[in-house]
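1. using only what follows, build the 3D model:
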Amino acid sequence: MKPAPNRATMRDVAALAGVSVQTVSRVLNNSGPASEATRRQVEDAAAMLKYEVNLAARALASKQSKTTGLLVTGEIRHGVARLFSALESELAARGRHIVIATSPTDNPSSLRRAISYLHGTNPDGLVVLARTSNILPVIAAKAQVPCAVVIAGRHETNRVSTVSIDQYDGAIAASQYIFDIGCSAPVYLTGDLRWQDAQVRLRGFQTVCTANDTEADWLIGDSWSSASGYAMGEELLSRGLPDAIVAGNDDIAIGAMHALYKAGVRIPDDVSVVGFDDIPQAKFQNPSLTTVRQDFTALGRTALEELDRIIAGEPRRHRQLPTELVIRKSTRPRPW
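-> Now for the predicted structure:
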């Protein structure tokens, strides 16, 4: 067996570049001034030697890891992926690193293992993307560093900061809009009710139906997918069409629309359809999809702002961001 090659050190980079170790440190850590020529020399030498920054050593030396842990619970879907991208971009702009752990379920032992793994990377703090509020007690008890939890709904706790987009208000806006354009018998197609998001959005629809003296009618989906939306669309065709569909997310709306198209149903002439999320495909549907927009970039930035506050010793709190109803061609006023 061949011996493992020695890992290049900062001293090796300095020797090859013809500069001091201190200069290499300033350039590679972006921690001080250096001329463009010197910076290029150091970066070229580091590339030739395949030098990699030892984050663990840096953390021990500085007592700051410049690392944020990210814990994702449940499956990776559109909102989670968009939020991860926003967090990664924001952390990169701050010169920080991100380490990820996942817990496919809310099982306490799975959560504890994921948190223990993140603790082992010596993070300055954790951001948790939570599927349900069930995990909050585990996070509060297990997390040994400041923690901000991104979760639907409002959850008062003095152990962690929580951050959310006001999905309840978004669901109310979408549902009330359906009544405002003259629809009187809407049906709601839920997302995966194991998610707090799905529960909150359904509750918003139910609230609006009650306010409009209408009995709330909904179908329960088995996931957040277009396939689930398609199956629910077929069920609607078999039992009789409503005058409007409010969907748990855009993927569900798109799946239901496809089922209706195949049956010759005209959208929005026969049925108006509203989604939730404003995924990139929403505006390119035919017709384009009326939906509720969530600003995931702002959500990621707010989560990190709250984490910074806790690290600085400030009180934990709850932050909630607004949604925006985006009206497109999948809805239209009904004739009176």
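2. every contact and neighbour count from this point should use C-alpha atoms.
-> Fine.
3. helices along the stretch 201-336 of the chain, start to end?
-> 226-239, 250-262, 296-311 (DSSP state H, counting those that start in this stretch).
4. ok and the first one relative to helix 250-262, angle-wise?
-> Spelled out, that is helix 226-239. For helix 226-239 against helix 250-262, the angle by axes from the mean of the first three to the mean of the last three C-alpha atoms, to 10 degrees is 40 degrees.
5. here is a second sequence; please produce its structure as well for comparison:
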Amino acid sequence: MSPTPRRPSMGDVAARADVSYQTVSRVLNDPGIVRPATRDRVLEAIAALGYTPNRAARTLKTTRSSLVGVLNDGSSLFGPAETTSAIEAAAREAGYSLLLTSLPPGGDGERQVGAELLGSGVDGILVVAGHEGMTESVAAVAGSTPVVAVSAQPPQEAGVEVVGIDQRRGAHQVVEHLQRTGARSIVHVCGPTDWFDARARRGGVEQALDEFGLDGAIIGPGDWTPRSGYELTGDLIRSGPPEAIFAANDMMAIGVLHALHEHGLRIPEDVAVVGFDNTLGAEFLLPSLTTVAQPFAAVGRAALGHLVELMENAPARADPPQELAPRLVVRRSTRPERTH
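-> This is a model prediction of the structure:
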């Protein structure tokens, strides 16, 4: 019977490179103090043996795990999914690994899930807190370890800082663009009332309608899906369509486009349409969709970077990171802006 394979150790690396155990440790933890020739020899031995540091042993020695907990709701929606992917990439670049935990559908497990994360020895926690259902999750971990929430909602818990994207600004940009195209009546098909992004976008619409003196209405709420956009637009058409419809996200905008096509209305000649998120494929819709691009990669990096500052006891900045700015992407589902 062949012997059971054994995981290579630092001692194995030291023997292969003909250096001391301490030298291998220095190469792993502070390579700048090791002579280049020696460092290269150790790195070659690490690669040849397939050695990886033992996280558990390092945690016992340093009381740091280099592990970040990420708590989300398991949503497959474009925004939360993109944000989580960006956090993972940023953590890897910063030398941290992720422990990703999703809340079970329907809630009720927030306190237990938070306790499990804390019990796993994470150095800090990021919460992708898109809606009210995540509020208890934030509360469950606040005060026990550094916590940063990615959200459009201001912090409600002491010791929790928020990094987010300026949703109101994005919605304001949409209404301003539509006003410059000559639209005077705009309907916002809003998102779920318990989602912080949807609330902020609605607030930006209401502010811009008042600022520009436009006729406007808010209908819904939808549930982020194409079907909800389709059904709400069907009801709207029967009562007389506006000059422009701003859907709370691109998926709902797809439903809006389908309903308008089905009723023989031209886009943008009869009704202009705008979405939000710049979802993959938005430029290939017919017509291509004017929308708002959110800097998901940037917000993921900003959230992870700020959490690392808190975990490593770096001097705290006077203010938490500013909200990141979204960007209006104009395509063919809206009319050209007027030049006068």
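6. can you pull the TM-score for these?
-> Once superposed, chain against chain, the TM-score is 0.84 (TM-score structural alignment, normalised by the length of structure 1); 327 aligned residues with a C-alpha RMSD of 3.1 Å.
7. that older thread, who wins for proximity to Pro287 of structure 1 among the helices of the stretch 201-336 of structure 1?
-> helix 250-262 (9.5 Å; C-alpha to C-alpha).
8. for the closest one, list every residue counted as buried.
-> Buried residues in helix 250-262 of structure 1, counted by 16 or more other C-alpha atoms under 10 Å: Asp250, Asp251, Ile252, Ala253, Ile254, Gly255, Ala256, Met257, His258, Ala259, Leu260.
9. now stretch 139-154 of structure 1
-> Buried residues in stretch 139-154 of structure 1, counted by 16+ other C-alpha under 10 Å: Ile139, Ala140, Ala143, Pro146, Cys147, Ala148, Val149, Val150, Ile151, Ala152, Gly153, Arg154.
10. closest one of these to Met10 of structure 1?
-> In terms of C-alpha to C-alpha, no member of the buried residues of stretch 139-154 of structure 1 lies closer to Met10 of structure 1 than Pro146, at 31.9 Å.
11. residue contacts, the closest one?
-> Asp124, Gly125, Leu126, Val160, Leu307, Ile310, Ile311 (C-alpha atoms under 8 Å, 6 or more residues apart in numbering).
12. burial measure for Arg96 of structure 1, as a count.
-> A count of nearby residues for Arg96 of structure 1, using other C-alpha atoms under 10 Å, gives 14.
13. hang on, isn't it packed against Thr68?
-> Yes - judged on C-alpha atoms under 8 Å, Arg96 of structure 1 makes contact with Thr68 at a distance of 7.3 Å.
14. picking up where we left off before, may I ask which two of the contacts of Pro146 of structure 1 are separated the most?
-> Most distant of the contacts of Pro146 of structure 1, by C-alpha to C-alpha, are Asp124 and Val160, 14.5 Å apart.
15. between these two, which one's more packed in?
-> Applying other C-alpha under 10 Å to Asp124 of structure 1 and Val160 shows that Val160 carries more neighbours, namely 25 against 21.
16. which residue in structure 2 aligns with the more buried one?
-> Matched by TM-score structural alignment, Val160 of structure 1 corresponds to Val160 in structure 2.
17. how about the contacts made by that match?
-> Val138, Ala142, Gly143, Pro146, Val147, Val148, Ala149.
18. same thing but 6 Å
-> Val147, Val148 (C-alpha atoms under 6 Å, 6 or more residues apart in numbering).
19. now structure 2: which of the contacts of Pro146 of structure 1 match?
-> With both residues aligned by TM-score structural alignment, their matches' C-alpha atoms under 8 Å, the contacts of the contacts of Pro146 of structure 1 that structure 2 also has are Asp124, Gly125, Leu126, Val160, Leu307, Ile310, Ile311.
20. and the residue lying closest to the second one once chain neighbours are set aside, how far from Val265 of structure 1?
-> Nearest non-adjacent residue to Gly125 of structure 1, counting by C-alpha to C-alpha, 6 or more residues apart in numbering: Pro146, 4.8 Å away. Per C-alpha to C-alpha, to the nearest Å, Pro146 of structure 1 is found 52 Å from Val265 of structure 1.
21. quick revisit: are any of the contacts of Pro146 of structure 1 buried, and which?
-> Asp124, Gly125, Leu126, Val160, Leu307, Ile310.
22. now stretch 297-312 of structure 2: buried residues?
-> 297-308, 310-311.
23. can you check stretch 68-75 of structure 2 too?
-> Quick answer for stretch 68-75 of structure 2 (16+ other C-alpha under 10 Å): Val68, Gly69, Val70, Leu71, Asn72, Asp73, Gly74.
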